[in-house]
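Engineer: give me a 3D structure for the following:
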Amino acid sequence: MDELEQDCLFCKIIRGEVPSYTIFENEDIYAFLDLSQVNPGHSLMIPKKHIVNLFDYTPNEAQKYLQYIPTIANAIKQFDSKITGMNITTNNGTSAGQVIMHSHIHFIPRFEGDGLTTATRNNEKKYTKADYQKIATQIKSNF
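Structural biologist: As a prediction, the model looks like this:
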């Protein structure tokens, strides 16, 4: 546990200093109920190493920690036969809504007619083929 931060809420949860409702734990990750319970079963998965967000993962860390996403998603889905979908999200950085600076994945069960919406917009009319190509080319050059 030497890879944890002293004042991070999620590191405190991993160390057992702050109570939580565990749904899964192994040597790599810890998954627990989100107290906000956007929908019943809403859970978080965190690495047992302090990593700020996905931008900071090495390829090896991504393979080590993120491999559990399907396992946790399926266990949550099996908890209630009325679950028809699931939002699996992460907020990376404060401008994206990240509040706790320890990487975490949200698993939000979805039910038909639950009334939740996602904050997206369609800006397709603002872009030309040249605009799309320029953006794609610039991103591709970073690989």
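Engineer: make it CA atoms for all contacts and neighbour counts henceforth
Structural biologist: Fine.
Engineer: could you list every residue that touches residue 28?
Structural biologist: 47-49, 64-65 (Cα atoms under 8 Å, 6 or more residues apart in numbering).
Engineer: and for comparison, fold this next one:
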Amino acid sequence: MTAETDACIFCDIVRGQAGSNMVYENDVVAAFMDTSPVTPGHVLVVPRQHCAYLEDVRAEVGAEMFRVAHRLARALRRSGLRCEGVNMFLADGEAAFQEVLHCHLHVFPRFDGDSFRIDADWQRVPLQQLEAPAQQLRNGLELLS
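Structural biologist: Modelled structure (predicted):
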């Protein structure tokens, strides 16, 4: 164990050293109720191995996180909880409002009048204005190869 995992509440939860309402677990991920839920039924899906950010998550672990989140989203619609839609939300880094530095995927039911909001200034821009950032992203992808 490292000092990083010693201080991580999600690591404590997956090791069974902190209380939780576990919903699902396997050898790769665990899913448990969020103690600050947006709506009733709000679940977090986390890798068992400590990974602070999405970049630290191995691709196969990320795929398993999404598979489990997909199954939980389907379960929410059948659970009897109020669920007119489902959001999956992953905040990667402090600037993106990540509060616990252990990568986690939020899965929560949505319904008319709930309190969750994402406030942004969504503006349509011409395609030509998107070419420069698109090229920068393509360059970033090349650097990963």
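Engineer: TM-score of the superposition?
Structural biologist: Here the TM-score for the pair of chains, by TM-score structural alignment, normalised by the length of structure 1, is 0.86; 140 aligned residues with a Cα RMSD of 2.0 Å.
Engineer: from the contacts of residue 28 of structure 1, which land in helices?
Structural biologist: Residues of the contacts of residue 28 of structure 1 located in helices (DSSP state H): 64-65.
Engineer: please point out which of the contacts of residue 28 of structure 1 structure 2 shares.
Structural biologist: Contacts conserved in structure 2 for the contacts of residue 28 of structure 1, counting by both residues aligned by TM-score structural alignment, their matches' Cα atoms under 8 Å: 47-49, 64.
Engineer: out of these, which are buried?
Structural biologist: With burial judged by 16 or more other Cα atoms under 10 Å, the buried subset of these is 47-49.
Engineer: closest to residue 113 of structure 1 among the residues you listed?
Structural biologist: residue 47 (32.4 Å; Cα to Cα).
Engineer: can you show me the helices along structure 1?
Structural biologist: 9-15, 59-66, 69-79, 129-140.
Engineer: now these in CSV, with distance to residue 90 of structure 1?
Structural biologist: Shown next, in CSV, are those (distance: least, Cα to Cα, whole Å):
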stretch, distance to residue 90 of structure 1
helix 9-15, 15
helix 59-66, 12
helix 69-79, 12
helix 129-140, 21
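Engineer: which stretch among those helices comes nearest residue 37 of structure 1?
Structural biologist: Per Cα to Cα, nearest to residue 37 of structure 1 of the helices of structure 1: helix 69-79, 12.7 Å.
Engineer: now that closest one on structure 2. Mean distance?
Structural biologist: Here the mean offset of helix 69-79 of structure 1 against structure 2 after fitting is 1.6 Å, by mean Cα distance after the TM-score superposition for structure 1.
Engineer: state the distance from the spatially most central residue of structure 2 to residue 72 of structure 2.
Structural biologist: With distances taken as Cα atoms, centre = their mean, residue 105 lies nearest the centre of structure 2, 1.5 Å away. Residue 105 of structure 2 sits 11 Å away from residue 72 of structure 2, going by Cα to Cα, to the nearest Å.
Engineer: now the strands for structure 2?
Structural biologist: Ranges of strands in structure 2, per DSSP state E, are 22-25, 29-33, 43-47, 85-89, 105-110.
Engineer: on that earlier part again, what do we get in structure 1 for the residue nearest to the centre of structure 2?
Structural biologist: In structure 1, residue 105 of structure 2 lines up with residue 105, judged by TM-score structural alignment.
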